[in-house]
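A.B. asks: only geometry, no sequence info:
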């Protein structure tokens, strides 16, 4: 069984090799793993340029030669977890390698004793607890006729596996990778698939081959726009490492990589997604519920000017009874097997990075416009209150200066200051104290007003910046649909088209610079992948002699339920991406707020 272990965050670097090694050990010890040095690589000059690290349980298990009560079992499990310390100039960098162990953590995991780290972990848990999926936040909202699957996620479709990885080594880098496997044997067993382009300002590699053949035998990788090449290379690296024979890869492979642009919150030009992130993601794929919000490829995405990201949902609908099949011949009269009523699942995963604030609709309610107007109204009220307070302060200062001028003129006319009695002296001292107190209060008020103004101006700048950026590059949305209903490629394309209905319900329009692409595949049939023809003529099939294959397919007249399920699940998946995302401050100190769920509840109470 695979046991993943998170890599250090942020990335570990240093000039001292031993100190960096200690930091790596401490990081993995927090999660229960013990790291040891395996090998040191040196150049001909004797300089060390690489230190290979491994798990303490790596290596072949050996039988104990001790006897009696002192007999001890070997700790070695053959674990292949590895990583490296690499030298570049005078700096050492920790480079993660294989991500998973083949055994549970051998060390006891203790809570963090670092007060700063513990506080950060507590705050992260608190922020996560404040978010929720749309069904938890709005339990009375109608989300379609069909019930969700047990996990209400893409992984409800049998055989579909997903992994998400976020890459955030520094506040200016917020990106990641989402890997979707149609089935575990994706390289050798294809499934029917097709792609629908609602607006084509985006990239999906391998799309020509999918549309040409109607087959998918590749993971679907979702990442940012400038990491498409590394993701493509990562899929090939995994295939070569696991399936190449004699330096050749027999199966024909065109990796499918889709992208959306996260350059507003992510320093995208650093291109920190590497091929090993994809190979690790393929190894980590599981049927667990998909983590949503700031996860995977959606880590740095913005949706309707609020924090967007990854979302998922599913629908389960009943099929029609299958025709009765004859039972095997027995000694008794011929009997028939009773008909079976199948159920089909439609799962959806979205990477939402599109839309304007005022276009957002939830359950038909114009939530985006109301929030936009509410923010504008609050800013106007706040500005009017600040203006009134400034005017009152200016009026008081003018009155005070006028009184001082009158007293100075009176003293100038008499030519001398009047004598002060004891009572008059105390009165003047009290007046002076009151003036000092009033001046201090006014100074504090001005500072508070300046702080409020700065916050208001920052909010205005943030919204203006997001609006300007989104107008220049509106973003995109990638929608992946999976079903276990046996669909042919044409039906997969029709299913993908219906996802645009859910997309438009939330406020999607398909602007000129928005890459809105929908990918649908069906696991209802398994088609062997064609092998690559070799120069020696060796091949698994004779391509010149047609061969028939029997495939199942849903009757076109009974597709309406699947169409409705696709639209409803897409709508809910986008809601989940918005509701689960958290506020984030990223590249160039740009901040994008999470949609305020409290305000959403108050608004929706008037519409539900």
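C.D. replies: Arrived safely, thanks for sending. Predicted model only: the values in this text are computed from it and were never measured.
A.B. asks: contacts, neighbours, all on C-alpha from now
C.D. replies: Noted.
A.B. asks: how far away is the closest residue in space to residue 469 that isn't next to it in sequence from residue 474?
C.D. replies: With sequence-adjacent residues excluded and distances taken as CA to CA, 6 or more residues apart in numbering, residue 469 is closest to residue 264, at 7.4 Å. Note on residue 264: its distance to residue 474, by CA to CA, to the nearest Å, is 11 Å.
A.B. asks: equivalent analysis for residue 604, please.
C.D. replies: 27 Å.
A.B. asks: residue 462 now?
C.D. replies: 16 Å.
A.B. asks: please apply the same query to residue 193.
C.D. replies: 27 Å.
A.B. asks: likewise residue 26?
C.D. replies: 43 Å.
A.B. asks: SS state for the residue nearest to residue 469?
C.D. replies: Secondary structure state of residue 264, per DSSP: H, G, I helix; E, B strand; the rest coil, is coil.
A.B. asks: okay, one more to line up with it:
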């Protein structure tokens, strides 16, 4: 069965602290073999095709199967909900976004097209990827739930949505989120830059038990049954802000996400896929870069680190397709 996870179950500071941003999950447990799902991040609830958000994408390590990133790099815009799911569900997720938009826009495809952004991690250690359990209707369902959510809603974390079958550092991984308010001195002067809210949402599926760092230290606990099959793993990072960054500046923020990942012990293996998408809900002002960016760069590292650790702390144990269990990390 599919379990639609309504917003409101959990909040520790979330990407939805950025006004307008919504998140929804559809979690799939159709049998003992299926441990997967869909997570949708909606930058705003208006018509994204008519009002795309300014955006940037950064590839830390490109061992992955995302869709839509090249046009984001080229145009500096995101024009659809952003979908997270498992590796073999990318096609179904793409179709789901397209079908939802076709129902909303009678002119789409005649001949104007659209660029869905779909990002993935491999949840095959717990989930039967061959079952192709994620279908387009699950994506439509999640987008609908995100559209109905209230502004500033809580975000459920851990083993939900796209994170249901993910494993991080040998423990149960999944969805994590965090936010920061960035304040600058003399903010009213345009030469001094601007402040605002920065939120992160991560999908964690990476790392070995010995890699994990918490506040710069290795935990004294180890997974009782670490799932370490020959999968290097991946992590997806989404950054959102209400500050009026342009696409180039958002790219600078996106590249700093690696600093937060490194704080948690992410090494970026040969076969890992680390992808970052950053977007702003504000109209860009094209202010010249300067020292005012330093608090933003520090905030990126902070929210990414916190979101990764939150994905571990919030996750419940999940038993997967082979009968093995990914346990919650007691950090």
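C.D. replies: Nice, I can see it. Everything quoted here is computed from the prediction, not taken from an experiment.
A.B. asks: and the TM-score between them?
C.D. replies: The TM-score (TM-score structural alignment, normalised by the length of structure 2) is 0.91; 318 aligned residues with a CA RMSD of 2.1 Å.
A.B. asks: picking up where we left off before, the residue mapped onto the residue nearest to residue 469 of structure 1 from structure 2: what's it in contact with?
C.D. replies: In structure 2, the residue paired with residue 264 of structure 1 is residue 125, using TM-score structural alignment. For residue 125 of structure 2, the contact set (CA atoms under 8 Å, 6 or more residues apart in numbering) comprises 165-167, 227, 229, 320-321.
A.B. asks: in ChimeraX, how would I select just the buried ones from these?
C.D. replies: Here is the ChimeraX command that selects the buried residues among the contacts of residue 125 of structure 2 (16 or more other CA atoms under 10 Å):
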select :165,166,167,227,320,321
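A.B. asks: as JSON lines, the contacts of residue 125 of structure 2 with secondary structure would be great.
C.D. replies: What follows is the contacts of residue 125 of structure 2, written out as JSON lines (three-state DSSP):
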{"residue": "165", "secondary structure": "coil"}
{"residue": "166", "secondary structure": "coil"}
{"residue": "167", "secondary structure": "strand"}
{"residue": "227", "secondary structure": "coil"}
{"residue": "229", "secondary structure": "coil"}
{"residue": "320", "secondary structure": "coil"}
{"residue": "321", "secondary structure": "coil"}
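A.B. asks: could I get the contacts of residue 125 of structure 2 as TSV with distance to residue 21 of structure 2?
C.D. replies: Output for the contacts of residue 125 of structure 2, formatted as TSV (distance: CA to CA, whole Å):
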residue	distance to residue 21 of structure 2
165	25
166	24
167	26
227	34
229	36
320	32
321	34
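A.B. asks: tell me what the longest helix along structure 2 is packed against?
C.D. replies: Taking DSSP state H as the criterion, structure 2 has its longest helix at helix 294-314. Counting contacts by 3 or more CA pairs under 8 Å, 6 or more residues apart in numbering; DSSP states H and E, helix 294-314 of structure 2 is packed against strand 174-182, strand 196-206, helix 247-263.
A.B. asks: show me what residue 428 of structure 1 aligns to in structure 2.
C.D. replies: Checking TM-score structural alignment: residue 428 of structure 1 goes with nothing.
A.B. asks: neighbours of residue 428 of structure 1, how many?
C.D. replies: Look at residue 428 of structure 1: counted by other CA atoms under 10 Å, it has 13 neighbours.
A.B. asks: before we move on, what about residue 242 of structure 1?
C.D. replies: Neighbours around residue 242 of structure 1, by other CA under 10 Å: 9.
A.B. asks: which SS class is it?
C.D. replies: helix.
A.B. asks: okay, whatever residue of structure 2 lines up with it and residue 265 of structure 2: tell me how far apart.
C.D. replies: Under the alignment defined by TM-score structural alignment, residue 242 of structure 1 is paired with residue 104 of structure 2. Computed as CA to CA, the residue 104 of structure 2 to residue 265 of structure 2 distance reads 43 Å.
A.B. asks: what does residue 249 of structure 2 give?
C.D. replies: Counting by CA to CA - residue 249 of structure 2 and residue 265 of structure 2 are separated by 26 Å.
A.B. asks: next one: residue 158 of structure 2
C.D. replies: Look at residue 158 of structure 2 and residue 265 of structure 2: by CA to CA, they are 19 Å apart.
A.B. asks: contacting residues for the residue mapped onto residue 325 of structure 2 from structure 1?
C.D. replies: Mapped onto structure 1 by TM-score structural alignment, residue 325 of structure 2 lines up with residue 591. Contacts for residue 591 of structure 1 (CA under 8 Å, 6+ apart) come out as 265, 462, 583-585.
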